[in-house]
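K.L.:
Sequence first, predicted model second:
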Amino acid sequence: MIDEFDDALALANGPQPTAPRDPAPAAPAPRPAPPVQAAHIAPDWDTARATAHRAVRPLAPRRLPLDLALGHTLAAPLTALTDLPAFDTSAMDGWAVAGPGPWRLADDGPGALAGRPAARPLTDGEAVPIATGARVPEGATAVLRAERGTSAGRRLTGPNPQPGADIRPRGQECRTGTELLPARTPLTPVTLGLAAAAGYDQLPVRPRPRAEVLILGDELLFRGLPHDGRIRDALGPMTGPWLTALGAQVMVTRRLGDDAEALYEAMSTTRADLLVTTGSTAAGPMDHLRAVLDRLGARLLISGVAVRPGHPMLLAELPDGRPLVGLPGNPLAAVSGLLTLAQPLLRALGDRPAPAEAEAALTDAVRGHPRDTRLVPVAAPEPGLVRPLSYAGPAMLRGIAAASALAVIPPGGAEAGAPVRLLDLPDA
């Protein structure tokens, strides 16, 4: 469905290419609405996001090996299973020395090497070659760096290092039982490295929620140029990767056209934790989504949101409790639905903390809807400032493709210099 108000605002914010529209068809005769289409008052944008977050519980925890845990969320605090480091280690290549120099080299062997048992204990005046990461022998008081010492035969000379110099003492980073990361921490490459160093082979995690995407609409083409009234599908290539960036594991993207039976079958048999549909959220003659939801016995939690673009978005609970997000068919309106409903749902399912909110000041005034929040693509010309972008109509992606964020414009609009909230956009 094309939102005329949104298109008018997009034109007001910058030059836009337009195309003539076909005359609106005559309204069909009123008919009784099925239960899932019962009248709802569209919640405001913040309320809709909060409702979506409360609609589900976190997924049950499971244990995964470290090489499969990337992108999941810790289900319990990460506590150290060992001291870090587990023993005194050398921070540099050089010599482990005992007391002040000059020193006599303890033996003619390779010395203390990383991954080998400790060299024999040292007595005052002795030294032994040592490699970075090697266990410091008992009795050593410091490490003399290789570039500062000179050895000749069995004799080592150089400046006396301070006691403890270039030695990483046992437990310097943490002691056994120390909490290193709290529960709900997303697992990144760095946190997985920390877990491995702390002694873990597996981790208790909240798994990435599994998502399935259903692309609806007979008017969509999946290759080639638009022709004969049909248009290219922009949502299929975009929705799955966007859900992945929001924390989902996308199982499949399926193209169903306007086949109500195929939609019913897909919704009845899904194994996903979150089902996402694109298009068919309005009440056109080929919009079957609400009728299929009613046939399934789904419960409608949100039927429209007071936000532009994207106000026809919906949130439903399937009979088995799984959530379904219905995205509008216009591309930027669908992005609005992803950030309004899918993002908080995925955060709740994965038990992830809410991201810190960012703000910036507008370089230019932005017209607002009299009652609804607007989400407007913006670019950041310098830190603390954002500039509204053109090509921001509900059917357009050109503006958001060049954007660094979406600005949350309150009802009534915002003047130049006014601070606005920002929604980050995925960059990978």
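P.N.:
Perfect, I can see it now.

K.L.:
When you work out contacts or count neighbours from here on, use the C-alpha atoms and nothing else.
P.N.:
OK.

K.L.:
And the residue of the chain most remote from its centre, how close does it get to residue 105?
P.N.:
The centre of the chain is farthest from one residue, residue 153, which by C-alpha atoms, centre = their mean lies 59.3 Å away. Using C-alpha to C-alpha, to the nearest Å, residue 153 is found at 8 Å from residue 105.

K.L.:
all helices of the stretch 201-350 of the chain, in order?
P.N.:
235-245, 260-269, 289-296, 331-337, 343-349 (DSSP state H, counting those that start in this stretch).

K.L.:
tell me the most buried of the ones you listed?
P.N.:
helix 331-337 (a mean of 26; mean count of other C-alpha atoms under 10 Å).

K.L.:
Which elements pack onto it?
P.N.:
Helix 331-337 is packed against strand 323-327, with contacts defined by 3 or more C-alpha pairs under 8 Å, 6 or more residues apart in numbering; DSSP states H and E.

K.L.:
one more structure, for comparison:
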Amino acid sequence: MIPVAEARARILAACRPLPAETVALTDALGRVLAEPVTARLTQPPFAAAMMDGWAVRSADLASATPASPVALARAGEASAGHGFGGTLAPGHAVRIFTGAPLPDGADAVVMQEDCTADATTVRVPVSPRPGKFVRPAGLDFQEGEAVLPAGRRLTSRDVALTAAANVPWLRVHRRPRVAVLATGDEVRLPGEPLGPGQIVSSNAFGLCALVATQGGIASNLGVARDTAESLAGLAAAAEGFDLLATAGGASKGDYDHVRTVLGGGALDFDGVAMKPGKAVLFGRFGTGRLLGLPGNPVSGAVCAVLFLKPALQALQGMAPDTRRHVARLAAPLPACDSRADFVRATLAHTDAGEPVVTPFPKQDTAMTSRLARADALIVREPRSPPAEPGDRVDIIPLAEGCLNL
């Protein structure tokens, strides 16, 4: 067995970014940029009023005070989409509305609430500095500026920024195509009648959902029986996919055929020093990759978070996530053996905002209800000593996907 970090490194090394394709901005949410987004205009393209008021020349109002307001002649109006069209002369003011272009000659805006006006004159009781309540041209970004980097997964905020930059088409990495194949004579699909000793398949559905949250396209190939012929027959449909993820059959039992039938004797690794898990293998399958995951539902899900998720990110050109997340422990944990342990837990925050993580008292790897309630995995390195409440521990948050705001 190899360490978790080494297994992840080998997977990332084998998962090179997929080729780029062009998509419309309307289809860009959750996609990963293959090229930076470069602004095609300056934003804002002109100096604009930040609020409703009067566009003025600050020099005209140098002596203005509440006790002695300065009277300016009304010269016209500027509204959003409709500029003044002339140059503001000394001693004049233009009625202006939020977002309207600042007239030539004006250098400040006075709030309408501060002024009194009639049909011909506006009286201003304040002396604004140049630039007051003016949004200068290019405040947000300049034409030709890279506003988003390559390798970024696009959020709704990024889509809005790209639209503001006047970019209607984007170059993004192709979405990974993942075939998911469950194994086991005892496994039946949800809704099917269950005979003696049979269980409902949950692994494949969870894996397909995880693929979707990470921007991939999943195809569920069904459930292979515990024979080499059944496994090979169903796996043949995965030819041409970027990755084949199997659930079960990756151990060394008499009915485990993933290694021998699909691995073809050319596996990169077979077995990882971790729990839940251990029965994880990785190699090539045809022109794609093979990731064999444990059949136990919680073990398979934890291994998918640790290995399938980063593989999908790498295939889409994303850099490895090296962020460290730390929380205070709320309950004691025993010492670890020679394998890394990934403890399911809930995550909360104190009134001061400090994260606090509480491990479930039962860590049975068949308890999918606990896994669904978990907010984080507590990371315990091999041979870690006992941990006590208040200790700081590393965690892996479980609430991230491609549909983040």
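P.N.:
Ah, there it is. All figures in this text were calculated on a predicted structure; none of them were measured in a lab.

K.L.:
Quick TM-score on the pair, please.
P.N.:
Overlay of the two chains. TM-score (TM-score structural alignment, normalised by the length of the second structure): 0.86; 380 aligned residues with a C-alpha RMSD of 2.3 Å.

K.L.:
Can you tell me the element the equivalent of the residue farthest from the centre of the first structure over in the second structure falls in?
P.N.:
Alignment note (TM-score structural alignment): residue 153 of the first structure maps to residue 119 of the second structure. For residue 119 of the second structure, there is no host helix or strand (DSSP states H and E).

K.L.:
Please name the nearest non-neighbouring residue to residue 298 of the first structure.
P.N.:
The shortest distance from residue 298 of the first structure to any non-neighbouring residue, by C-alpha to C-alpha, 6 or more residues apart in numbering, is to residue 318 (4.5 Å).

K.L.:
Now do the SS call for the counterpart of residue 166 of the second structure in the first structure.
P.N.:
Matched to the first structure by TM-score structural alignment, residue 166 of the second structure sits across from residue 199. The local conformation at residue 199 of the first structure, judged by DSSP: H, G, I helix; E, B strand; the rest coil, is coil.

K.L.:
Please name the residues that touch the residue nearest to residue 199 of the first structure when sequence neighbours are not counted.
P.N.:
Nearest in space to residue 199 of the first structure, with sequence neighbours left out and distances taken as C-alpha to C-alpha, 6+ apart, is residue 81 at 5.4 Å. Neighbour list for residue 81 of the first structure: 176, 177, 198, 199, 200 [criterion: C-alpha atoms under 8 Å, 6 or more residues apart in numbering].

K.L.:
10 Å instead, please
P.N.:
174, 175, 176, 177, 178, 179, 195, 196, 197, 198, 199, 200 (C-alpha atoms under 10 Å, 6 or more residues apart in numbering).

K.L.:
Pick out whichever of those residues sits closest to residue 12 of the first structure.
P.N.:
Distance to residue 12 of the first structure, by C-alpha to C-alpha, is smallest for residue 195 among the contacts of residue 81 of the first structure, at 52.5 Å.

K.L.:
Surely the closest one is within a helix?
P.N.:
Yes - counting by three-state DSSP, one finds residue 195 of the first structure located in a helix.

K.L.:
how many other residues sit next to it?
P.N.:
22 (other C-alpha atoms under 10 Å).

K.L.:
Touching, it and residue 204? I think so.
P.N.:
No - using C-alpha atoms under 10 Å, residue 195 of the first structure is not in contact with residue 204, being 11.3 Å away.

K.L.:
Identify the contacts common to those two.
P.N.:
Joint contacts of residue 195 of the first structure and residue 204 (C-alpha under 10 Å, 6+ apart) are residue 78.

K.L.:
Please identify the residue in the second structure that aligns with residue 359 of the first structure.
P.N.:
Match for residue 359 of the first structure (TM-score structural alignment): residue 326.

K.L.:
For the residue lying closest to that match once chain neighbours are set aside, list the residues it contacts.
P.N.:
Of all residues not flanking residue 326 of the second structure in the chain, residue 394 sits nearest, at 4.6 Å (C-alpha to C-alpha, 6+ apart). Counting by C-alpha under 10 Å, 6+ apart, residue 394 of the second structure touches 324-329, 357, 376-381.

K.L.:
Just give the nearest non-adjacent residue to the aligned partner of residue 279 of the first structure in the second structure, would you?
P.N.:
Under the alignment by TM-score structural alignment, residue 279 of the first structure pairs with residue 248 in the second structure. Spatial nearest neighbour of residue 248 of the second structure, excluding adjacent residues (C-alpha to C-alpha, 6+ apart): residue 295 at 3.4 Å.

K.L.:
Could you check which residue of the first structure pairs with the one you found?
P.N.:
Looks like residue 295 of the second structure aligns to residue 329 there (TM-score structural alignment).

K.L.:
how many neighbours does that match have?
P.N.:
28.

K.L.:
Let me know whether it touches residue 231 as I believe.
P.N.:
No - counting by C-alpha under 10 Å, residue 329 of the first structure does not reach residue 231; the two are 11.7 Å apart.

K.L.:
in the stretch 101-250 of the second structure, which spans are strands?
P.N.:
108-111, 116-117, 121-124, 134-135, 146-148, 169-173, 177-183, 187-188, 199-200, 217-224, 243-247 (DSSP state E, counting those that start in this stretch).

K.L.:
Which residue is the nearest non-sequential neighbour of residue 168 of the second structure?
P.N.:
residue 25 (5.2 Å).

K.L.:
residues touching the one you found, list them.
P.N.:
Contacts of residue 25 of the second structure by C-alpha under 10 Å, 6+ apart are 159, 160, 162, 163, 167, 168, 169, 170, 171.

K.L.:
which of these sit farthest apart?
P.N.:
Of all pairs in these, the most separated under C-alpha to C-alpha is 160 and 171 at 16.2 Å.

K.L.:
ok, the two, which is more surrounded?
P.N.:
Using other C-alpha under 10 Å as the criterion, residue 160 of the second structure and residue 171 rank with residue 171 on top: 21 against 13.

K.L.:
Cheers, nothing more for now.
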